[in-house]
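Student: model the following, please.
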Amino acid sequence: MCGQVLLLVPTGPDPDPDLDPDDLPPRPARVLWPDAGRRPPSPAVPAHLSRELAEAAACLGAGAYTMALVNVRRLLEGVCADQGITGVPLYRALRAMRRRGLIEGRLADWAEELRELGNEAAHMSGRPVGREDAEDAIALAEALLDHLYVFRSRYEEFVKRRGGTVSGRVSRDAAKTGMVIRETPAMKTLRKSRVPFTPHRYEHDPARVRSRKDLAAEMGVPRDSVLKAVIAHVDGRPVVAVAPASAEIDVAALARACGGSGARLAGMAEVSRLGWATASEVMTPLALPYLPVVVDVAVTAQPGVYVSSGRHGLELEVAPADLITITGAVTAPITVRGGT
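Tutor: This next block holds a predicted model:
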């Protein structure tokens, strides 16, 4: 005996209830779990996530399609938690995964579809859940696990063997440190635009780094060279204001620069609801291509400036002229000194 645990379901006609159980002939059965036609998850996938996927597959085999989708949704929540994203609704956690570059493109769209399927299964939506829905959900969940826990690490090993310079997607200092810097949407924007930039790592400690000004001290660079990006509303329209971390945005000057009559700064709760950022210290103008940008004229006096990569622990150094060009920004005096 191999010791493998099997979950079986009998097939064929029911036996004669009058027969003694010891006299019953052998009855054919179908293996319900594990599914012989489905490959097991990679050992690289955390055990608790593999168990969740196995439960979803078992529900599929039993015809419990609704529960299969619920298990897939639980799997999504587990994946987000395993990546350190907790305490927020699942839709916001998936947005955070996208912003951090953990999932992107079609895979991010798939994850959102899985979330919606799970919601439909968990509530009386009136939409029937069929076998095809459950099969697709499990297949997409398998693809998500492969991407996060198998292919990403395999790709990073490949990059290390190649010296840390594959298709320009990782920093040049990777060859020196042996570390691979995972590309963020902001880095991708710079790379695709052929804009030179230098990534700078720093140790993110929330107790020490609470603002962009704190970040300048942490990195040991001039405060005026570290920029902050702030969402404002000018006559009700969202605008990105970019200025040195040491300065305060002058909303009246910002309104004049935009040709408006009035402006106000958006609160972080409002910004987060709109999906633009999770924290002020990692908001980056490079990942907001659909919003107009105004850069404070003082920025142009710096030889190089630091903008957020969109991820804690990593800043991007670029030339001010390149930042202005790539964001399509206008420049104007929009600050007063002494900002926070």
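Student: contacts, neighbours, all on C-alpha from now
Tutor: Fine.
Student: skip the chain neighbours and tell me the closest residue to Val72.
Tutor: The shortest distance from Val72 to any non-neighbouring residue, by C-alpha to C-alpha, 6 or more residues apart in numbering, is to Ala56 (6.3 Å).
Student: now do the contacts for that neighbour.
Tutor: 67-72, 138 (C-alpha atoms under 8 Å, 6 or more residues apart in numbering).
Student: quick one: which of the residues you listed is nearest Tyr155?
Tutor: For the contacts of Ala56, the residue nearest Tyr155 by C-alpha to C-alpha is Ile138; the value is 23.9 Å.
Student: quick one: that closest one is in a helix?
Tutor: Yes - counting by DSSP: H, G, I helix; E, B strand; the rest coil, Ile138 is found in a helix.
Student: for the comparison step, fold the sequence that follows:
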Amino acid sequence: MTPAIKQAEKARIAFAVHSYSHDPRAESFGEEAADKLGLAQEQVFKTLLAKLDGKQLAVAVVPVNKKLDLKALATVLKAKKADMAPPAEAERATGYVVGGISPLGQKKHLPLVLDNSAQGFATIYVSAGRRGLEIELAGADLLALSQGQWGDIAR
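Tutor: Below you'll find the model as predicted:
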């Protein structure tokens, strides 16, 4: 059981865990999850870490078939600039490995923005904290558990 699943259980929200056999040769972890679980890529979200103004880390959650708009993320979080965080720094801050970073149960509380497109689904899928493991939950519940906010951050 991962910290993400423990956090969802403790909060007593409605969620489901879905697992699949992860292929280490997969080029895109999120697209692999969507394909193996038979889901639309728009409903499966990836968790990315960015660095705001070269200092503060932030979490961006966007559909796997889209790219993170770093300028939009910076604007939403009232920063001048955002860059992708180095993978090693993302792993240290979250306690998860790249490809299995969940927006839930992270070691440090970081500002989180969930792309507005998630509002079009009753539930979305995000990593449950391990490659080959997804957690399905309502976007609003993800925001409540992470103290996050909505934002138009994908393109």
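Student: thinking again about what came up before, kindly reformat the contacts of Ala56 of structure 1 as a markdown table containing neighbour count, secondary structure and distance to Val295 of structure 1.
Tutor: Converted to a markdown table, the contacts of Ala56 of structure 1 look like this (neighbours: other C-alpha atoms under 10 Å; DSSP: H, G, I helix; E, B strand; the rest coil; distance: C-alpha to C-alpha, whole Å):
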| residue | neighbour count | secondary structure | distance to Val295 of structure 1 |
| --- | --- | --- | --- |
| Met67 | 21 | helix | 51 |
| Ala68 | 31 | helix | 50 |
| Leu69 | 31 | helix | 47 |
| Val70 | 24 | helix | 47 |
| Asn71 | 25 | helix | 47 |
| Val72 | 28 | helix | 44 |
| Ile138 | 23 | helix | 46 |
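Student: what about the counterpart of Pro111 of structure 2 in structure 1, how many residues nearby?
Tutor: Under the alignment defined by TM-score structural alignment, Pro111 of structure 2 corresponds to Pro292 in structure 1. Pro292 of structure 1 is flanked by 17 other residues according to other C-alpha atoms under 10 Å.
Student: distance of Pro292 of structure 1 from Gly267 of structure 1?
Tutor: Remark: distance between Pro292 of structure 1 and Gly267 of structure 1 (C-alpha to C-alpha, to the nearest Å) = 18 Å.
Student: whereabouts in structure 1 does stretch 84-91 of structure 2 align?
Tutor: Under the criterion TM-score structural alignment, stretch 84-91 of structure 2 matches residues 265-272.
Student: who's in contact with that stretch?
Tutor: Residues contacting stretch 265-272 of structure 1 (C-alpha under 8 Å, 6+ apart): 230-233, 251, 277-280.
Student: in it, which residues are buried?
Tutor: Within stretch 265-272 of structure 1, the residues that count as buried by 16 or more other C-alpha atoms under 10 Å are 265, 268, 271.
Student: repeat that for stretch 37-54 of structure 2.
Tutor: By neighbour count on 16+ other C-alpha under 10 Å, the buried set for stretch 37-54 of structure 2 is 37, 41-52.
Student: try stretch 320-340 of structure 1
Tutor: Buried residues in stretch 320-340 of structure 1 (16+ other C-alpha under 10 Å): 320, 322-324, 326-327, 329, 331-335.
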